[in-house]
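# no FASTA, just this:
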């Protein structure tokens, strides 16, 4: 091998060390860049062929060759981290829904339904033992007032959950819009990666940007990712494709309405409580349900959680009405009529649960303090009916006990949602840390590499200097014989 070839070997060493230092600098400068994956220069020894016209035997080789720049990632670790983030987002959304329900419930509290029901039973009991015209009149006014407060609280609870449901439907549209924007951006990055790869350059930085967008999309929709041989990715939400290479398909939130004509006047929330409507994602005419992600949590709140809570409020109103009316109806020889009434939701299904729909929103007190009956005999002043209504608060199957069961059910569901969310967040954090341990930049490691590459560069430079001096000696010190 000629001395000039040795210069080439040294020059290749300089280039390789310089490129390695550049990549190390790239890693260090992006240590705080979200989604950045550290890179590494791949190099191999250049071998001289011993065969052929220009073959050289017993040669040391032709130095070093850079074969590429590797992006340090683990497909399985990344997929696990994305899925764990999607699950955490779904459960966090569910936790937020239940937390708001529990907050609106206001139990325990001085203005809670439990407190108002207790005050109402006390008012009935006070009427049952009242004597004297003034005391009776005051007790009757208290019964009507506290009963009205109970009805108003149920109406307030129903209104709060209906407003929360409406807010979730708006949120579903907003999340879907954001997801569509991300799909479009990922499609554009797919195209950029393909173009860069076809040019022979490295698309590592663009792939990092795309993976960050994919992670954001997965957190929203639980999207699944499939890698393609050309460097692009395909995306699926549920069982529908939302991105194939650069071809993006828009998602939309739609409702399926199976309500009869008689239910035309029902609100969207009433239809949800009746089971007439289901909200879902539609892609290219196909109805899908996201596997996880924030959007799944929103849809679960719209389709399951809040309609179920609304039905519980309606059932509480029905229980209160039925049990109070059953006792109150015995007053005046059975001619007292109803104490509570409500308007059945038009078009609601004729089922045990459906019959309750509209009760919480329309529950009202029928008699006034002047027309309120309190005794089984119209001519009696025993106030036995009032006393019997008063002890409903202590009955094991009374309205208060039934309501406490509802409160416990909601509190238990909220606590469970909070626990699941906390555990999912912990799992997601561990997955993110695992991904960071693989792809993240370690400053100590990079500084160690930088010193190593610096020494390699200095060594290659020293070889180049030595070969240059040898050639200079050869050229200047020869060719003088015979002069």
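Nice, thanks for sending it over. For clarity, every value in this text was computed on a predicted model and none was experimentally measured. Numbers count the residues shown, from 1 in each chain.
# okay, CA-based contacts and neighbour counts for the rest of this
Noted.
# For residue 27, pull up the helix or strand it's in.
Using DSSP states H and E, the element containing residue 27 is helix 3-29.
# list the buried ones in that helix?
6-7, 9-21, 23-24, 27-28 (16 or more other C-alpha atoms under 10 Å).
# again with stretch 462-478
Buried residues in stretch 462-478, counted by 16+ other C-alpha under 10 Å: 463-464, 467-468.
# And the strands in the stretch 251-400 of the chain?
Taking DSSP state E, counting those that start in this stretch to define them, one finds strands in the stretch 251-400 of the chain at 251-257, 277-283, 286-288, 340-341, 364-365.
# one more structure, for comparison:
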């Protein structure tokens, strides 16, 4: 081997060693950086005319386990969806209150029951009658406050959907832009790993909103699809459309057209069901909350309100009422019509005829809503009838508990038990999703940058650099010797 060849080989070794040291330092400094893929220098022996010509740098490989990353992203989607559901049922239970809480729905029913019993024992006491009115107003007020909480959850979900769609569109556009930049670098033989890291971070953010799968393409590009096949990025970025509303009330639904659905590139996109194009992530969970879970919860609450109003609307309870007049509890001041059940829980009111705050008189609780003048102050017949109407078991007309016979307090307990059961299931799903995500993130980290391994690699690089430097020094000394001859 000639002196020039020896120098060329050693210089190529020095170049490769310097590049390897640079990569090791990058790996160490980014060991905890989100989206960073460990770099590996790829080299091969160089030849010229069939003879060895040192070492050639082939390129820099971004070393990640695509399957673990894909599984972790799916887990992130599951965590986001589970959190949405668990948070909703937690808020619902808090709004309804636990049975032993003084302001819970069940406690409010019990308070009305006890106030009627106390009034029965002293029908002449205006104080006892006033307690009945107050307890009734507290009960219908509780139903209204739970309705407000449910509709607030729907409104917040609607706003979060809008935010997610905006974030999704921005990230998808940036991914498509990075794909183009990566293609240019890779086609020219330059290292695009840094841009790939940026793209990985964006894909992670998208995965929390929509579960994704990737398809590798030429020159380092990737196509992004939802797990159910919706195209998100394939050359160009998809564009989602959504129009949020302000305040949501029970009557507003997606079917009625009062709420916005989701569009993909201008075309309507289904958001419900296991096989919906975007099913499985945080965005689908928000639609499910707004259009499914919360609607179902409101339906159960309205069924309770219907049961309550119909107990006192029975004409047989108060013979002084004219047929068609409202009972003790009214639908916004009037008679309840079964075809108008949606949102009933928010419309319940105590009959103005017995409420002094609305110009009514307390004695009508004792003497009848249709009575024109006070009767015997010792007559507790109507109060006993009202008490029996509240505590008697009757067939529930609507909701998931329709057909069963329950007292008012029993029905309230059933609905609360339903909310608690759903919350427990949602929390279990959330715990499982979090545990799965944590396990996969740990596996991803273990397959990423290992500081000990990098330090060992740095020692090898130092030895290689020193060896090549020694060759250069030896060749220099040899040339000096030849020149002095």
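All right, it came through fine. None of the values given here were measured: they were computed from a predicted structure.
# that older thread, tabulate the strands of the stretch 251-400 of structure 1 in CSV, adding columns for mean neighbour count and distance to residue 89 of structure 1.
Converted to CSV, these look like this (neighbours: other C-alpha atoms under 10 Å; distance: least, C-alpha to C-alpha, whole Å):
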stretch, mean neighbour count, distance to residue 89 of structure 1
strand 251-257, 17, 19
strand 277-283, 20, 17
strand 286-288, 16, 19
strand 340-341, 20, 43
strand 364-365, 20, 41
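# can I get those in TSV with distance to residue 410 of structure 1?
Below are the strands of the stretch 251-400 of structure 1 laid out as TSV (distance: least, C-alpha to C-alpha, whole Å):
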stretch	distance to residue 410 of structure 1
strand 251-257	26
strand 277-283	22
strand 286-288	29
strand 340-341	25
strand 364-365	25
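# burial count for the aligned partner of residue 371 of structure 1 in structure 2?
In structure 2, the residue paired with residue 371 of structure 1 is residue 364, using TM-score structural alignment. Residue 364 of structure 2 has 21 neighbouring residues, counting by other C-alpha atoms under 10 Å.
# what does residue 372 of structure 1 give?
Residues lying near residue 372 of structure 1 (other C-alpha under 10 Å) number 19.
# which residues sit in contact with it?
By C-alpha atoms under 8 Å, 6 or more residues apart in numbering, residue 372 of structure 1 lies in contact with residue 140.
# ok, residue 186 of structure 2 to residue 218 of structure 2 distance?
Look at residue 186 of structure 2 and residue 218 of structure 2: by C-alpha to C-alpha, to the nearest Å, they are 9 Å apart.
# Spatially central residue in structure 2, please.
The structure's structure 2 has its C-alpha centroid closest to residue 84; by C-alpha atoms, centre = their mean the separation is 3.0 Å.
# What strand or helix carries residue 104 of structure 1?
helix 75-105.
# Which stretch of structure 2 is the next helix or strand after that helix matched to in the alignment?
As assigned by DSSP H and E, the chain's next helix or strand after helix 75-105 of structure 1 is helix 113-129. Mapped onto structure 2 using TM-score structural alignment, helix 113-129 of structure 1 spans residues 105-121.
# now swap in stretch 66-76 of structure 1 and tell me
Going by TM-score structural alignment, stretch 66-76 of structure 1 sits over residues 57-67 in structure 2.
# Count the neighbours of residue 136 of structure 2 for me.
Neighbours around residue 136 of structure 2, by other C-alpha under 10 Å: 24.
# quick one: what's aligned to it in structure 1?
Using TM-score structural alignment, the partner of residue 136 of structure 2 in structure 1 is residue 147.
# In three-state terms, label that match for me.
Look at residue 147 of structure 1: counting by DSSP: H, G, I helix; E, B strand; the rest coil, its state is helix.
# wait, it sits on residue 367?
No - using C-alpha atoms under 8 Å, residue 147 of structure 1 is not in contact with residue 367; the gap is 10.6 Å.
# What sits closest to residue 112 of structure 2 if chain neighbours are left out?
Spatially, and ignoring its direct neighbours in sequence, residue 112 of structure 2 is nearest to residue 135 (5.0 Å; C-alpha to C-alpha, 6 or more residues apart in numbering).
# Same check on residue 31 of structure 2?
Using C-alpha to C-alpha, 6+ apart and skipping residues adjacent in sequence, the residue nearest residue 31 of structure 2 is residue 449, 5.4 Å away.
# contacting residues for residue 215 of structure 1?
Contacts of residue 215 of structure 1 by C-alpha under 8 Å, 6+ apart are residue 82.
# tell me which element it falls in.
Going by DSSP H and E, residue 215 of structure 1 is in helix 204-221.
# So which bit of structure 2 is that helix matched to?
Counting by TM-score structural alignment, helix 204-221 of structure 1 corresponds to residues 193-210.
# Tell me the secondary structure of the counterpart of residue 423 of structure 2 in structure 1, please.
Superposed on structure 1 with TM-score structural alignment, residue 423 of structure 2 falls opposite residue 414. Three-state call for residue 414 of structure 1 (three-state DSSP): helix.
# surely residue 414 of structure 1 meets residue 98?
Yes - here residue 414 of structure 1 reaches residue 98: they are 4.9 Å apart, a contact under C-alpha under 8 Å.
# Comparing these two, which shows the higher neighbour count?
Counted by other C-alpha under 10 Å, residue 414 of structure 1 and residue 98 do not tie: residue 98 has more neighbours, with 25 against 21.
# which residues touch residue 408 of structure 2?
Residue 408 of structure 2 neighbours (C-alpha under 8 Å, 6+ apart): 109, 307-308, 390-393.
# quick revisit: will you turn the buried residues of stretch 462-478 of structure 1 into a markdown table that also has secondary structure?
What follows is those, written out as a markdown table (three-state DSSP):
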| residue | secondary structure |
| --- | --- |
| 463 | helix |
| 464 | helix |
| 467 | helix |
| 468 | helix |
